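Asks: missing the sequence, but the structure's below:
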């Protein structure tokens, strides 16, 4: 049996949430996001019985494809990337609702064809006028597409039906551009119909931060500055930029990861208990955290940025960032970013939050580490606890999803010797149900109109207000510091913590 999230289904936690009559229009069907994430997630939802029998999928692109050509693209993407097993009967039912519309974003005739296609699906498949428009395209095209949707009546809700728009990060490249992007969306769709996808918020382990904090009396009493020494939030990748040079150069690690994923994780860790787990209550508490963030005065000492140089990864010699295909030799784009932030509230006064992300690091890992203060008194000899470190609670977002508690324990024997030990919780070992992929959860939430996991424009703008001064400071400094591929970043990142008498965790 499929179980829904008990934090968000108060009526009956045992029943799956199934979307009603609806369809999805996918712009950008030829991109990696559509082929590797969106299309497989749609199949997985259908395979789990969470989509209506008449669900429709419409692709929109310049390619001169027929419906069956696009259906073959979806089929191949599903076979290659779906999480659940391929079942022919499920595929046939899904394929019956697949359509394709050829055209450019400025092509009025194409959007007329799109409108007619949707109307035909409403009639043939019973989609009831309910359609989501998924913009898996660069933000520079958002304006053209949403204006066309408005011009051709595609954004208009009639007779109780709904129309929604889904956009992917990046939500702008600074505060000003984020506001412009929000203005573009708001002039066509009401705020409640705009879904900004941050796929990290769809991960089970991220949602478990809320369950772990607020469903257990064990953690919340010590979740404050009286007991917590500092917090480290890490997203490390062992790969380089791959074929993303066109996107990544000029964007960099801070815009790509810190502005969205890591600040959202920090908000969930630092927020107060919401009055409920509905969208407005969760957003209110997250916005309070983001609006309370203060930057240290010396950004040169409390931030670090780097750029991976040639080195070794996975036992192989790899190029540096400046040697990657499509990257300018004088590029100052950072592939590593670390920042120190403070949440200026009573709960977190004096507790630094260290956020870091990078490519070509020692291993792939995303985690949140709550590091606790040392015991005020240790009634042991120095030799008994010589290597004892601080207690820590580590939430592993990926891979090996789960949680680890590090604490001191007596070593078996006659002497009183204390050593660090770990107590592990692993998702795969505790639950028989496999975790859905993040895009499954988020796409289903869009079709259900369930918005708690989607950041609103207020959160986006507050995040840029935090990051913009750091980016401006780095722009004045010039080139980022090189670090060898396969290491854990530039020396300046280690010095950043060393000044506070701390060190980065080695996951």
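Replies: The structure has been received and is ready for your questions. Values in this document were obtained by computation on a predicted structure and should not be read as measured data.
Asks: all contacts plus neighbour counts: C-alpha atoms, from now on.
Replies: OK.
Asks: would you list every one of the strands in the stretch 51-200 of the chain?
Replies: Using DSSP state E, counting those that start in this stretch, the strands of the stretch 51-200 of the chain run over residues 56-61, 98-102, 131-135, 163-168, 194-197.
Asks: turn the ones you listed into JSON lines, including distance to residue 255 and mean neighbour count.
Replies: Output for the strands of the stretch 51-200 of the chain, formatted as JSON lines (distance: least, CA to CA, whole Å; neighbours: other CA atoms under 10 Å):
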{"stretch": "strand 56-61", "distance to residue 255": "28", "mean neighbour count": "23"}
{"stretch": "strand 98-102", "distance to residue 255": "33", "mean neighbour count": "23"}
{"stretch": "strand 131-135", "distance to residue 255": "20", "mean neighbour count": "24"}
{"stretch": "strand 163-168", "distance to residue 255": "13", "mean neighbour count": "21"}
{"stretch": "strand 194-197", "distance to residue 255": "15", "mean neighbour count": "24"}
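Asks: those into JSON lines, with extra columns for distance to residue 272?
Replies: Listed next are these as JSON lines, based on distance: least, CA to CA, whole Å:
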{"stretch": "strand 56-61", "distance to residue 272": "40"}
{"stretch": "strand 98-102", "distance to residue 272": "44"}
{"stretch": "strand 131-135", "distance to residue 272": "32"}
{"stretch": "strand 163-168", "distance to residue 272": "27"}
{"stretch": "strand 194-197", "distance to residue 272": "23"}
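Asks: which SS class is the residue of the chain positioned farthest from its centre?
Replies: For the chain, the largest distance from the centre (CA atoms, centre = their mean) belongs to residue 414, which lies 49.2 Å off. Three-state call for residue 414 (DSSP: H, G, I helix; E, B strand; the rest coil): coil.
Asks: ok, and here's another one to check against it:
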């Protein structure tokens, strides 16, 4: 069944945003990201007619595969994870453009084979010299690959063609390493050809934050410290680290989520209205917000970190973080992190932003909650408003994408009794068009050269300037033996210190 195409040209929704002649080189084709997200997204784009007929996909990995072996890997990934139905005619046309180049990242001969493969695709598939290099590999290999691309003439665009590089988070592990990464990428690719993927920015509900704020006059006038009491931004997962011990240990929840996803959400919630939704306009306003963020002085009282212990999750008994395979029993890597931030500008002065993320929490949910101040005067008896809390606008990013507006309403009856009620908007129920998966939108934007949803290095560096003092504070505590991540039972909502952090301000965390 042909569904309406949700990926329309924003300038004219009657026109689909179709990529021109191009190809993609995918490094790290054997990883989960490639198999579960990137390859299925490419098929879904092709299935919706958003890729050119001659689109090519070249895999690069340490495998002794032929082109048909790579095609089978893509086929299996698409069958297992694609969002749209499998159509043989689409698959056949797409698979004709598949190539595979075996080799290591330090293998000069392999990169020479890659160069010849790309030249062949330009001639046979009409890709026009336009190629994106997607580095779905550990960050430690970024430098090796981009240097090889430069040395073998793969990064240099000729004539009207383009070459772009795509990198996944983490963008460094602190400010200095982020700057080093930028120097490495910037030595090979111009700034406008570097695309940093934060997949959260590709989600419809994240983009809807801007629509809610700036398309609705009823929200923007109260979107400030005169009416907002505080803001909570939560990304909770009910799963553990799984088989990611090698990546996760030493990284932790703060680096993995707060530095990128949550601070990007904060910037969208708190930014001023841009002059347009072009990349430069959005970037200016986001950078203004991030440069205004400050940490409270007492980081011991305004941050929290924890590690999940054994408990129950999803009705099953699960082990703790320190018992996971590959994790040292002395590890101080946090699986839960929370921090209180202030924004020192006219709009948000005095409004705290509370950010938290964790694994093995009560349920999987990502949301932004704008919690409003209480009415200055309530002409009701105490018993009439016993259950009444603060008004809140909650933007649900995953799952069950949508929004909830919580407000007080009279209970039917003769007495003036007020109770909280919720007004819900759910994406799936409000629109007949299906929402694209985040990677569909972002990959298409890379091929189109459309950068609004990709953080630039200035935003990345500002985010590390915010987080580095927190990480340094925790590291000093570890060295002194002063404190370690607090244990919390799997299936709960984190360590007690996180609740205490808000209790000091007379507030509580939402229970999503």
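Replies: Here it is on my side, so go on. Because the structure is predicted, anything quoted here is derived from the model rather than measured.
Asks: can you find the partner of the residue farthest from the centre of the first structure in the second structure?
Replies: In the second structure, residue 414 of the first structure lines up with residue 414, judged by TM-score structural alignment.
Asks: how close does its match sit to residue 384 of the second structure?
Replies: Going from residue 414 of the second structure to residue 384 of the second structure by CA to CA, to the nearest Å gives 12 Å.
Asks: so what's the residue nearest to the spatial centre of the first structure closest to, chain neighbours aside?
Replies: Centroid check for the first structure by CA atoms, centre = their mean gives residue 200 as the closest residue, at 2.5 Å. Of all residues not flanking residue 200 of the first structure in the chain, residue 261 sits nearest, at 6.2 Å (CA to CA, 6 or more residues apart in numbering).
Asks: doesn't the one you found fall inside a strand?
Replies: No - Residue 261 of the first structure: not assigned to a strand; according to three-state DSSP it is helix.
Asks: give me the neighbour count for it.
Replies: Residue 261 of the first structure: 17 surrounding residues under other CA atoms under 10 Å.
Asks: these two touch, right, it and residue 198?
Replies: Yes - counting by CA atoms under 8 Å, residue 261 of the first structure sits close enough to residue 198 to count as a contact (6.9 Å).
Asks: got the buried residues for the longest helix along the second structure?
Replies: In the second structure, assigned by DSSP state H, the helix with the most residues is helix 457-480. For helix 457-480 of the second structure, burial by neighbour count (16 or more other CA atoms under 10 Å) applies to 457-468, 470, 474.
Asks: helices or strands up against that helix?
Replies: Applying 3 or more CA pairs under 8 Å, 6 or more residues apart in numbering; DSSP states H and E, one finds that helix 457-480 of the second structure makes contact with helix 175-186, helix 279-292.
Asks: so which of those helices is the most surrounded?
Replies: When these are scored by mean count of other CA atoms under 10 Å, the highest mean neighbour count falls to helix 279-292 (a mean of 19).
Asks: post-alignment, it versus the first structure, mean distance?
Replies: Aligned to the first structure and superposed, helix 279-292 of the second structure gives a mean residue distance of 0.3 Å (mean CA distance after the TM-score superposition for the first structure).
Asks: which elements pack onto that helix?
Replies: Helix 279-292 of the second structure packs on helix 263-270, helix 457-480, going by 3+ CA pairs under 8 Å, 6+ apart.
Asks: got the angle for the longest one vs helix 279-292?
Replies: Spelled out, it's helix 457-480 of the second structure. Counting by axes from the mean of the first three to the mean of the last three CA atoms, to 10 degrees, helix 457-480 of the second structure points 30 degrees away from the direction of helix 279-292.
Asks: likewise the shortest one?
Replies: Relative orientation of helix 263-270 of the second structure with respect to helix 279-292: 100 degrees, computed using the same axes, to 10 degrees.
Asks: what's the burial count for residue 120 of the first structure?
Replies: For residue 120 of the first structure, using other CA under 10 Å, the count is 13.
Asks: identify the residue of the second structure aligned to it.
Replies: Using TM-score structural alignment, residue 120 of the first structure pairs with residue 120 in the second structure.
Asks: can you pull out the helices in the stretch 301-450 of the second structure?
Replies: 427-430, 438-448 (DSSP state H, counting those that start in this stretch).
Asks: could you dump those helices to CSV with mean neighbour count and distance to residue 331 of the second structure?
Replies: Formatted as CSV, the helices of the stretch 301-450 of the second structure follow (neighbours: other CA atoms under 10 Å; distance: least, CA to CA, whole Å):
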stretch, mean neighbour count, distance to residue 331 of the second structure
helix 427-430, 12, 41
helix 438-448, 21, 33
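Asks: residue 325 of the second structure and residue 492 of the second structure: what is the separation?
Replies: Computed as CA to CA, the residue 325 of the second structure to residue 492 of the second structure distance reads 22 Å.
Asks: those two: who's more crowded?
Replies: Remark: of residue 325 of the second structure and residue 492, residue 492 carries more neighbours, 17 against 13, as counted by other CA under 10 Å.
Asks: tell me the counterpart of the more buried one in the first structure.
Replies: Using TM-score structural alignment, the partner of residue 492 of the second structure in the first structure is residue 487.
Asks: one more: residue 263 of the second structure?
Replies: Aligned partner of residue 263 of the second structure by TM-score structural alignment: residue 263.
Asks: before we move on, what about residue 312 of the second structure?
Replies: When the first structure is aligned by TM-score structural alignment, residue 312 of the second structure is paired with residue 312.
Asks: again with residue 285 of the second structure
Replies: So, by TM-score structural alignment, residue 285 of the second structure is matched to residue 285.
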